[in-house]
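K.L.:
following is a predicted model, sequence given first.
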Amino acid sequence: MPDSISVEVVCATAERQLLRKVTLPVGSRVIEAVKQSGILQAMPEVAFDPSRLGVFSRRVSPDDTLRDGDRVEIYRPLTLDPKDARRRRVR
């Protein structure tokens, strides 16, 4: 059984997106992947909130355990309500 896992950590803004691959020990948590990726330092404009994390589009806790091949996603707050955005596009 391998003693390490490989995961991706991604974050996107309107201007750019960043993906980092990290190798972690088996049993590592979501927050550890975010910290080791260095994305928060590379994208200081992102207002990080530990409650806005996901794995493959599913919300997770920062303390959830990762599996090999997971993609950790750092979500940003919505700047516009989706319904309002659709209404504006229709007009």
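P.N.:
The structure has been received and is ready for your questions.
K.L.:
going by C-alpha atoms from here, please, whenever you check contacts or count neighbours.
P.N.:
Will do.
K.L.:
would you mind confirming that Ser61 is in contact with Val55?
P.N.:
No - checked against C-alpha atoms under 8 Å, the pair Ser61 and Val55 is beyond contact range at 9.7 Å.
K.L.:
from one end of stretch 41-58 to the other, what's the distance?
P.N.:
When the termini of stretch 41-58 are compared using C-alpha to C-alpha, to the nearest Å, they are 24 Å apart.
K.L.:
other residues contacting stretch 29-40?
P.N.:
Stretch 29-40 is contacted from outside by 7, 9-11, 18, 20-22, 24, 46, 48, 50, 61-66, 72, using C-alpha atoms under 8 Å, 6 or more residues apart in numbering.
K.L.:
in that stretch, which residues are buried?
P.N.:
Within stretch 29-40, the residues scored as buried using 16 or more other C-alpha atoms under 10 Å are 29-31, 33-34, 37, 39-40.
K.L.:
one more structure, for comparison:
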Amino acid sequence: MMVVEVAFALPTEQKIIALQVDEECTAYEAVIKSGIVEVYPQIDPENDPMGIFGKSIRDPKTTVLKNGQRVEIYRPLIADPKEARAKRAAKMKAQKEAEEKAARD
């Protein structure tokens, strides 16, 4: 037997469940066994992306865990990271231009 954790986070809260599993337990099996889906019914273990300590895993059903690892269930992104970065850059550019204009006037 070994101890692993299953984690899920929302913008306002997070839940980490520690559980004992067999040596050959997969990430998917740990998620099911943890019961986290009962706490957060929006989790879809069949389709939601998962990772171990922030590193994405391709197939949770075949990824065997090691003692002490934490399986993370990821939520879908609300905003495209490239779009968000472009918006921040445009905002910073506009702010800088306004400051330069104010300094000239």
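P.N.:
Everything's here; your move. Just so you know, these numbers come straight off a predicted model, no measurement behind them.
K.L.:
superposed, what's their TM-score?
P.N.:
Here the TM-score for the pair of chains, by TM-score structural alignment, normalised by the length of the first structure, is 0.83; 88 aligned residues with a C-alpha RMSD of 1.8 Å.
K.L.:
give me the most central residue, the second structure.
P.N.:
Centroid-nearest residue in the second structure, with C-alpha atoms, centre = their mean: Tyr74, separated by 3.5 Å.
K.L.:
surely it touches Asp48?
P.N.:
Yes - Tyr74 of the second structure lies in contact with Asp48 (C-alpha under 8 Å); the separation is 6.5 Å.
K.L.:
quick one: the helices in the first structure?
P.N.:
With DSSP state H, the ranges of helices along the first structure come out as 30-37, 39-42, 82-90.
K.L.:
once aligned to the second structure, how far is the first one on average?
P.N.:
Going back to what we said before, that points to helix 30-37 of the first structure. Average distance, helix 30-37 of the first structure versus aligned residues of the second structure after superposition (mean C-alpha distance after the TM-score superposition for the first structure): 0.7 Å.
K.L.:
which stretch of the second structure lines up against that helix?
P.N.:
Per TM-score structural alignment, the counterpart of helix 30-37 of the first structure in the second structure is residues 27-34.
K.L.:
how far does the matching stretch sit from the chain's center?
P.N.:
A distance of 16 Å separates the C-alpha centroid of stretch 27-34 of the second structure from that of its chain, computed with C-alpha atoms, centre = their mean, to the nearest Å.
K.L.:
quick revisit: any idea how far Ala7 of the second structure is from the residue nearest to the centre of the second structure?
P.N.:
Separation of Tyr74 of the second structure from Ala7 of the second structure (C-alpha to C-alpha): 9 Å.
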